[in-house]
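K.L.:
pasted the sequence and its predicted model underneath.
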Amino acid sequence: MSGTPIRVKKDGGILEVTLDLPKANAIDWATSRIMGDVFTEFRDDPTLGVAIITRAGAKFFCAGWDLKAGAERDTVDGDYGKGGFGRMQELRGLNKPVIAAINGICCGGGLELALSADIILAADNATFALPEIHSGNLADAACIKLPRRIPYYVAMEMLFTGRWMDAAEAKHWGLFNHIYPMAELVDKTRKMAELLAAGRPLVYAAIKEAVRETEDMKFLDAMNRVIKSQLESVEVLYGSEDQREGARAFAERRNPVWKGR
């Protein structure tokens, strides 16, 4: 997508999505719609198995919502596009792994986007905050997601005060998976993506749908829904060619060959 604020690269089943909106990678209405289209295509393309989202530029991973666009709301249509703000948060059926590689300042809606990923890797220079409180705004997605990711009282302090966390503290509270030196982040992210891209697409889909659809259910209700194949991706998995191949490969002591069907 040359000439747009989003750079896209496809390589061996991996989709790399790079935010390129100088100076702060703040997302406006048009960019959000582009991202929605990009991740919808990723969801629907059987040749793509995993996505990486990262940034260009020297300082910001993503500053979140473009406040200038918000100030001009009366003059625009206010349409975030498919999947809501920035694509992933509300995009139905996104049952493929998404990795966020945080290389810089990750704040506001940028942190909400990162929380929409399945795996978060961060460079040691990454910093995190929810500064919406200072502009009289609500970090709506973060209010829902953050207390489920890190301790409640830590999440509430971030929401109430807008204070910043460095990478070491954020890792301590479990905000992301791994922390790497900045020079190693790209390579580590790529290796994680290659591992997932070579994996089990039908199982990944079943895992994501099971986690998403049972998040607020009681344990026994959730188990019943999963084991009785009441989830579409779980039903597809059970009885699939891939499931039979996995069993055969285990019995024959060889690596399975996944076909995604």
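P.N.:
Everything's here; your move. Residues are numbered from 1 along each chain as shown.

K.L.:
from now on I want contacts and neighbour counts done on CA atoms only, so please keep to that.
P.N.:
Will do.

K.L.:
so residue 37 sits right up against residue 82, yeah?
P.N.:
Yes: under the criterion of Cα atoms under 8 Å, residue 37 makes contact with residue 82 at 6.7 Å.

K.L.:
so for those two, which sits in the more crowded spot?
P.N.:
With neighbours defined as other Cα atoms under 10 Å, residue 37 and residue 82 compare such that residue 82 has more, 22 against 16.

K.L.:
check it against this one:
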Amino acid sequence: MRDYEYLDLEQRGLVTWVRLNRPERLNALSTEIQKDLIEAVTALEADDSSRVIVLATTSAKAFSVGADLKEVPSGGWVDPMRAVTRNVYEAVFECRKPTIAAVRGWAVGGGMELAMACDMRLAAADAQFRMPEGRVGMAANFGSQMLPRLVPWAHAFDILYRGETFGADHAERIGLVSEVCPVDLLDARVGEIAEVISTRAPLSLRRFKAMIQQGSSLPVSAALRLDPGPSPYLSKDRVEGAAAFKEKREPRWTGE
């Protein structure tokens, strides 16, 4: 793993922690930090020694406050999907490995979108969420698509229309996060969950992710016929899993 100016990477076994590291700006998503994230996530996706990616923060105050409104992009603002570079939220969302967001402090605008790009979100009790784009004339391009996929429409509209702050308990109540932890226990709890996930069959996890992402908007009959290979059913890992179960030992996954 190479060093990044605005990211702090740490590998713990088969889990890699990617911490946003721009605390003086509350991890505002400058062009450079977005480039670092895209590069790091893309590299980890191809790294067989890392099976789970955790997005977290070095700041005690914020996961990320979103777009760096003090930065004027070269060439001015453009619609997100018309830019020539890859979108950071897409890079995280499309990563084929399990991703978990460990949210503490502020998760605002693009910071909240970054958390929503992950497969799972756990929040510290001090987490504060807000989508303020309607207040500043932005559009929450990614968030407007992800929110109604994660929470009921009425909550999605409320979050986007009003742009008000809500806490971790409300986020858990509406299903935006799966669990709320005491601040000092967040990393330990996320690490515990990530470690368990890292012991599961890699091809099965990849299949689960693809089936959920691609099939959730399809009729069940169509979704069942998706075949986002490689197929776990035809893999060496399926044979290994059965053998390990029979022999009462831990499986040795190869991802093949």
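P.N.:
In hand now; what should we look at? From a predicted model like this one, the values you see are computed outputs, not experimental measurements.

K.L.:
where does the TM-score land?
P.N.:
The TM-score (TM-score structural alignment, normalised by the length of structure 2) is 0.91; 251 aligned residues with a Cα RMSD of 2.0 Å.

K.L.:
circling back: find the residues that touch each one of residue 37 and residue 82 of structure 1.
P.N.:
Here residue 37 of structure 1 and residue 82 have no joint contacts, going by Cα atoms under 8 Å, 6 or more residues apart in numbering.

K.L.:
need the three-state assignment for residue 88 of structure 1.
P.N.:
Following DSSP: H, G, I helix; E, B strand; the rest coil, residue 88 of structure 1 is assigned to coil.

K.L.:
quick one: contacts for the closest residue to residue 119 of structure 2 other than its chain neighbours?
P.N.:
Leaving aside its sequence neighbours, residue 119 of structure 2 sits nearest to residue 99 (Cα to Cα, 6 or more residues apart in numbering; 5.3 Å). Taking Cα under 8 Å, 6+ apart, we find residue 99 of structure 2 in contact with 52-55, 92, 118-120.

K.L.:
give me the element residue 156 of structure 1 is part of.
P.N.:
helix 152-161 (DSSP states H and E).

K.L.:
other residues contacting that helix?
P.N.:
Outside helix 152-161 of structure 1, the residues that touch it by Cα under 8 Å, 6+ apart are 129-131, 133, 139, 143, 146-147, 163-164.

K.L.:
same deal with stretch 188-197 of structure 2?
P.N.:
By Cα under 8 Å, 6+ apart, the residues outside stretch 188-197 of structure 2 that reach it are 14-15, 52, 54, 100, 102, 122, 181.

K.L.:
before we move on, back to that, which of the contacts of residue 99 of structure 2 fall in strands?
P.N.:
Those of the contacts of residue 99 of structure 2 mapping onto strands are 52-55, 120, per DSSP state E.

K.L.:
these, buried ones only, as a PyMOL selection?
P.N.:
Command for PyMOL that selects the buried part of these, burial taken from 16 or more other Cα atoms under 10 Å:
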select buried, resi 52+53+54+55+120
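
K.L.:
any idea which of the ones in strands among the contacts of residue 99 of structure 2 is closest to residue 177 of structure 2?
P.N.:
Within these, the smallest distance to residue 177 of structure 2 is 7.1 Å, found for residue 120 (Cα to Cα).

K.L.:
the helix or strand encompassing residue 222 of structure 2 - contacts with which helices or strands?
P.N.:
Per DSSP H and E: residue 222 of structure 2 is located in helix 220-223. Under the contact definition 3 or more Cα pairs under 8 Å, 6 or more residues apart in numbering; DSSP states H and E, helix 220-223 of structure 2 sits against helix 202-215.

K.L.:
and the helix holding residue 156 of structure 1, how far from structure 2 on average?
P.N.:
Following the fit onto structure 2, the mean deviation recorded for helix 152-161 of structure 1 is 0.7 Å by mean Cα distance after the TM-score superposition for structure 1.

K.L.:
ok, residues contacting stretch 121-138 of structure 2?
P.N.:
Residues outside stretch 121-138 of structure 2 that contact it (Cα under 8 Å, 6+ apart): 100-110, 112, 115, 139-140, 159-169, 171, 176-183, 185-186, 190.

K.L.:
got a quick PyMOL command for the buried subset of these?
P.N.:
Restricted to buried positions by 16+ other Cα under 10 Å, the PyMOL selection for the contacts of stretch 121-138 of structure 2 reads:
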select buried, resi 100+101+102+103+104+105+106+107+108+109+110+112+115+139+140+159+160+163+167+168+169+171+176+177+179+180+181+183+186+190
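
K.L.:
look up how far residue 89 of structure 1 lies from the aligned residue in structure 1 for residue 41 of structure 2.
P.N.:
Taking TM-score structural alignment, the alignment pairs residue 41 of structure 2 with residue 39 from structure 1. Residue 39 of structure 1 sits at a distance of 11 Å from residue 89 of structure 1 (criterion: Cα to Cα, to the nearest Å).
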